[in-house]
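Trainee: Predicted structure and sequence below. I'll ask about it afterward.
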Amino acid sequence: MFSYNTRLGFTIVTCAIILFLFLWSHDTASSERTRFLVFNSESRDNIPTIPLHIHNNSDTYSSFVETVKQKYGSVRFSGIYSVNDELNTEEEERFRICVANGPRDLVKNGSLFWKTAQIRRTHHSYLSKEGAVLMEVGGNQGDDASEFVRLYNPTYLILEPLEKYANLLTEKFKDNERVTVLNLGLGTKNEVVMVKIEGNNACATSKFSTARGETPLYVTNATEFLLKIGVGLFNIDLFTMNCEGCEFEVLETLLSTNLVNHLRNIQFATHSRISGLEKPIQRYCRIQQLLFRTHRPTYQYKLIWESWRRRDLP
């Protein structure tokens, strides 16, 4: 039997995801499907308070509020706030060294992108605990997801911004009630970008590519999406990204708030060779310095793949 706290925690996560999906299903125009998620995504300085009563048209509202109140009392999201993301003198020096070494690190590790497939999947034994929560940004056709489910089978939220592949993932995991798939990507703002499908199974399709196309890619602001599904009320055990350059925008956005404290482990690929990305090595090195404030690397192939754990965790 699972403990009361474990079962309650799992209920909160599940209710938050169900609540989100209920609201999602009422926004039928595909070009507007991310509209309700973002109120003011142009500015990251003013993270909005999200009162629970905005969800009062949901059938799950009452049970969700009651579950949250039992564990946390009357809840507001005022504990989420902007932080100072300017680098201090010590961080500036580490940043300078990182930038200087960046081209060398890229050459050294550049051939390891696909060779890291096993470590990025097998490195996370903590996902086996009951109630563990995994969120993946960039599910593609589900190669990583299939392994995560086989190895750990956690409560699992997969974001995939291409509708074709979101549908594929939904079909693949339709019999697993722990897996939820959303046709959505994360970034700094609410947008629908028309992209060209590139790479094997669209694996190189990116909003940052200079090649324009006719396939819609749906993106919304990262911090406000996490607030909407209730992060801050619960922690995500692993937040993993492989999204063809969106990692830069998502990390920059999240690191401008204290939401990053609710991500126990953060794993990401670095797609620094995409032609439309601006100053990828400089941005990568700045992200490194900000992450060091709250997390530490548990494995790292610089500018390719790495995972960071919150400093208070073993």
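Mentor: That came through, no problem.

Trainee: Please count neighbours and contacts with C-alpha atoms only from this point.
Mentor: Fine.

Trainee: which ones are touching R286?
Mentor: Residues counted as contacts of R286 (Cα atoms under 8 Å, 6 or more residues apart in numbering) are L87, F95.

Trainee: what about F225, how many neighbours?
Mentor: Other residues within reach of F225, judged by other Cα atoms under 10 Å, total 19.

Trainee: actually W308, sorry about that
Mentor: Neighbours of W308 under the rule other Cα under 10 Å: 23.

Trainee: For it, pull up the helix or strand it's in.
Mentor: strand 305-310 (DSSP states H and E).

Trainee: Who are the packing partners of that strand?
Mentor: Packing partners of strand 305-310 (3 or more Cα pairs under 8 Å, 6 or more residues apart in numbering; DSSP states H and E): helix 117-122, strand 265-269, strand 295-301.

Trainee: try it again with 10 Å
Mentor: When contacts are defined as 3 or more Cα pairs under 10 Å, 6 or more residues apart in numbering; DSSP states H and E, strand 305-310 packs onto helix 117-122, strand 238-241, strand 265-269, helix 280-292, strand 295-301.

Trainee: Do a quick rundown of the helices in this protein.
Mentor: Remark: helices of the chain, listed N- to C-terminal, are 4-25, 61-72, 89-109, 117-122, 143-151, 163-172, 222-228, 246-254, 280-292; assignment by DSSP state H.

Trainee: Can you name every helix or strand that the longest one contacts?
Mentor: Contacts of helix 4-25 with other secondary structure elements, assessed using 3+ Cα pairs under 10 Å, 6+ apart, are made with helix 61-72, strand 133-137, strand 155-159, strand 179-182, helix 222-228.

Trainee: now with 8 Å?
Mentor: Using 3+ Cα pairs under 8 Å, 6+ apart: helix 4-25 touches helix 61-72.

Trainee: list the buried ones in the helix it packs on?
Mentor: By 16 or more other Cα atoms under 10 Å, the buried positions in helix 61-72 come out as Y61, F64, V65, T67, V68.

Trainee: got it, and stretch 14-27?
Mentor: T14, C15, A16, I17, I18, L19, F20, F22.

Trainee: Comparison target below:
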Amino acid sequence: MKTLNVARILTACVIVVLIIYLFNSTQNHNLKENRSDIRQFFTDGEQKKVVYNKHLQLFLDGHPSPAVGGKALFNHSLSYDQINRISHCRQYADVDWLKGAENFVKDKYVCINHHDYLKENNTILIEVGGNFGADASLFTAVYNPRHLIVEPIPYYATLLQEKFKDNPRVTVLNFGLGQKTETIAIEFKGEGSNIYSNDFGQKKINVSVINSTEFFQNLGVGIYSVDLLSMDCEGCELDVLENLLETGMVKYFKNIQLEIHSMAYFIDKENYLTRYCTLQEHMRRTHRLTYQYKHMWENWRLLDLK
């Protein structure tokens, strides 16, 4: 009887080991499939119109897609003090907006000069909204980090690819980031093209927008941290920030810099203020402001960084 029990225990152990092995094999297979999918995503599909080149290996190789766990930070309840600060933010928005605009004019290069840490080796900058490359050129000239630019408008994406074709540290991808993957129509009117404009007679073009969380996961964010996420995407900033907070991925970005666009402020002020002022309080859980021209430009840095 004793021998029979030992045999049963050994059999059970073998079964458990086999199950673990099969589970890990499946996970590894899925991991490889995910990495294969993201490469195919960057190369295939006329509708997506995205560009993949060898420089993206810098971001993909060795960085499998992470599983982001934990309770979403964005769903945490707000304290009494936080609710009061949101109310104050909404109440004095007009004053803050005018003051922010006035002061930013005096310090308009803060979005470039504020990031000396990018001089360190192998720092990573993800720039959302490249336009014709004014900021990208300055970032490259001053810091030359590993630099990924996401630009949804084909004209600008092509211009950026040509501009940085001789810099192996710069990668340009032709799509935008948002809360969900979709194709949207925008009015192309040069610099400042955005989803809010509705000018009669303006040429409309379709652009691809990718769910920001899925994009960052496929890049491997979470296995490593991004030194700076800089967003000047004519209105997508709050969408991306909300996604990062909802999933908890926000903690993998050491610095998050964003331009707040006045178009959203004037078109749907109540909705904009609700989102912006609430996001300010949720960001304080993991980050602190290092500069802010309210409703214009601001930078958030992880609490445990200098």
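Mentor: Yep, it's here. Nothing here was measured: the structure is a model prediction, and the numbers come from that model.

Trainee: TM-score them against each other, please.
Mentor: Structural agreement between the two chains, given as a TM-score (TM-score structural alignment, normalised by the length of the second structure), stands at 0.78; 259 aligned residues with a Cα RMSD of 2.4 Å.

Trainee: Now tabulate the buried residues of stretch 14-27 of the first structure in CSV and tack on distance to E191 of the first structure.
Mentor: Below are the buried residues of stretch 14-27 of the first structure laid out as CSV (distance: Cα to Cα, whole Å):
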residue, distance to E191 of the first structure
T14, 27
C15, 27
A16, 24
I17, 22
I18, 24
L19, 23
F20, 19
F22, 21
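
Trainee: Out of the helices of the first structure, which is closest to V137 of the first structure?
Mentor: When these are ranked by distance to V137 of the first structure, counting by Cα to Cα, first place goes to helix 246-254 at 8.8 Å.

Trainee: quick one: that closest one to the second structure mean distance?
Mentor: Between helix 246-254 of the first structure and the aligned residues of the second structure, the post-superposition mean distance stands at 1.1 Å (mean Cα distance after the TM-score superposition for the first structure).

Trainee: so that helix aligns onto which residues of the second structure?
Mentor: Residue correspondence for helix 246-254 of the first structure in the second structure, counting by TM-score structural alignment: residues 236-244.

Trainee: that older thread, for the helices of the first structure, could you give me JSON lines that also reports distance to L182 of the first structure?
Mentor: Output for the helices of the first structure, formatted as JSON lines (distance: least, Cα to Cα, whole Å):
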{"stretch": "helix 4-25", "distance to L182 of the first structure": "8"}
{"stretch": "helix 61-72", "distance to L182 of the first structure": "20"}
{"stretch": "helix 89-109", "distance to L182 of the first structure": "32"}
{"stretch": "helix 117-122", "distance to L182 of the first structure": "21"}
{"stretch": "helix 143-151", "distance to L182 of the first structure": "14"}
{"stretch": "helix 163-172", "distance to L182 of the first structure": "7"}
{"stretch": "helix 222-228", "distance to L182 of the first structure": "12"}
{"stretch": "helix 246-254", "distance to L182 of the first structure": "16"}
{"stretch": "helix 280-292", "distance to L182 of the first structure": "27"}
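
Trainee: Output the helices and strands packed on strand 305-310 of the first structure as CSV; include the columns distance to F248 of the first structure.
Mentor: CSV is the format used below for these (distance: least, Cα to Cα, whole Å):
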stretch, distance to F248 of the first structure
helix 117-122, 18
strand 238-241, 10
strand 265-269, 10
helix 280-292, 7
strand 295-301, 16
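
Trainee: Would you tell me which of those gets closest to L87 of the first structure?
Mentor: That would be helix 280-292 among these, by Cα to Cα, at 7.6 Å.

Trainee: Of all the helices and strands packed on strand 305-310 of the first structure, which one is nearest N88 of the first structure?
Mentor: Shortest distance between N88 of the first structure and those, using Cα to Cα, is found for helix 280-292: 9.5 Å.

Trainee: Average offset of the closest one relative to the second structure?
Mentor: Taking mean Cα distance after the TM-score superposition for the first structure, the mean distance separating helix 280-292 of the first structure from the aligned residues in the second structure is 1.1 Å.

Trainee: which part of the second structure lines up with that helix?
Mentor: The alignment of helix 280-292 of the first structure onto the second structure (TM-score structural alignment) covers residues 272-284.

Trainee: can you check stretch 89-104 of the first structure too?
Mentor: Residue correspondence for stretch 89-104 of the first structure in the second structure, counting by TM-score structural alignment: residues 80-95.

Trainee: Return the closest of the buried residues of stretch 14-27 of the first structure with respect to F268 of the first structure.
Mentor: Of those, the one sitting nearest to F268 of the first structure (Cα to Cα) turns out to be I17, at 22.7 Å.

Trainee: any idea how far L23 of the first structure is from the nearest residue to that closest one once chain neighbours are set aside?
Mentor: Once its chain neighbours are removed from consideration, I17 of the first structure has its nearest residue in I229; the separation is 6.1 Å (Cα to Cα, 6 or more residues apart in numbering). Counting by Cα to Cα, to the nearest Å, the separation of I229 of the first structure from L23 of the first structure is 11 Å.

Trainee: try L186 of the first structure
Mentor: The spacing between L186 of the first structure and L23 of the first structure, counted by Cα to Cα, is 18 Å.

Trainee: and if you look at I97 of the first structure?
Mentor: Distance of I97 of the first structure to L23 of the first structure, computed by Cα to Cα: 46 Å.

Trainee: what does S209 of the first structure give?
Mentor: Remark: distance between S209 of the first structure and L23 of the first structure (Cα to Cα) = 32 Å.

Trainee: And E90 of the first structure, by the same measure?
Mentor: Taken as Cα to Cα, the span from E90 of the first structure to L23 of the first structure is 45 Å.

Trainee: Please apply the same query to V13 of the first structure.
Mentor: Going from V13 of the first structure to L23 of the first structure by Cα to Cα gives 16 Å.

Trainee: Then N176 of the first structure?
Mentor: Between N176 of the first structure and L23 of the first structure the computed distance is 21 Å (Cα to Cα).

Trainee: What of Q300 of the first structure?
Mentor: Spatial separation of Q300 of the first structure from L23 of the first structure under the definition Cα to Cα is 38 Å.

Trainee: Also E130 of the first structure?
Mentor: 27 Å.

Trainee: next one: S62 of the first structure
Mentor: From S62 of the first structure over to L23 of the first structure the distance is 15 Å, taken as Cα to Cα.

Trainee: Kindly report the same for E93 of the first structure.
Mentor: Between E93 of the first structure and L23 of the first structure the computed distance is 46 Å (Cα to Cα).

Trainee: try P103 of the first structure
Mentor: 45 Å.

Trainee: what residues are up against the alignment partner in the first structure of V207 of the second structure?
Mentor: Matched by TM-score structural alignment, V207 of the second structure corresponds to L217 in the first structure. The contact partners of L217 of the first structure, by Cα under 8 Å, 6+ apart, come to P161, L162, E163, L184, G185, V192, V193, M194, V195, K207.
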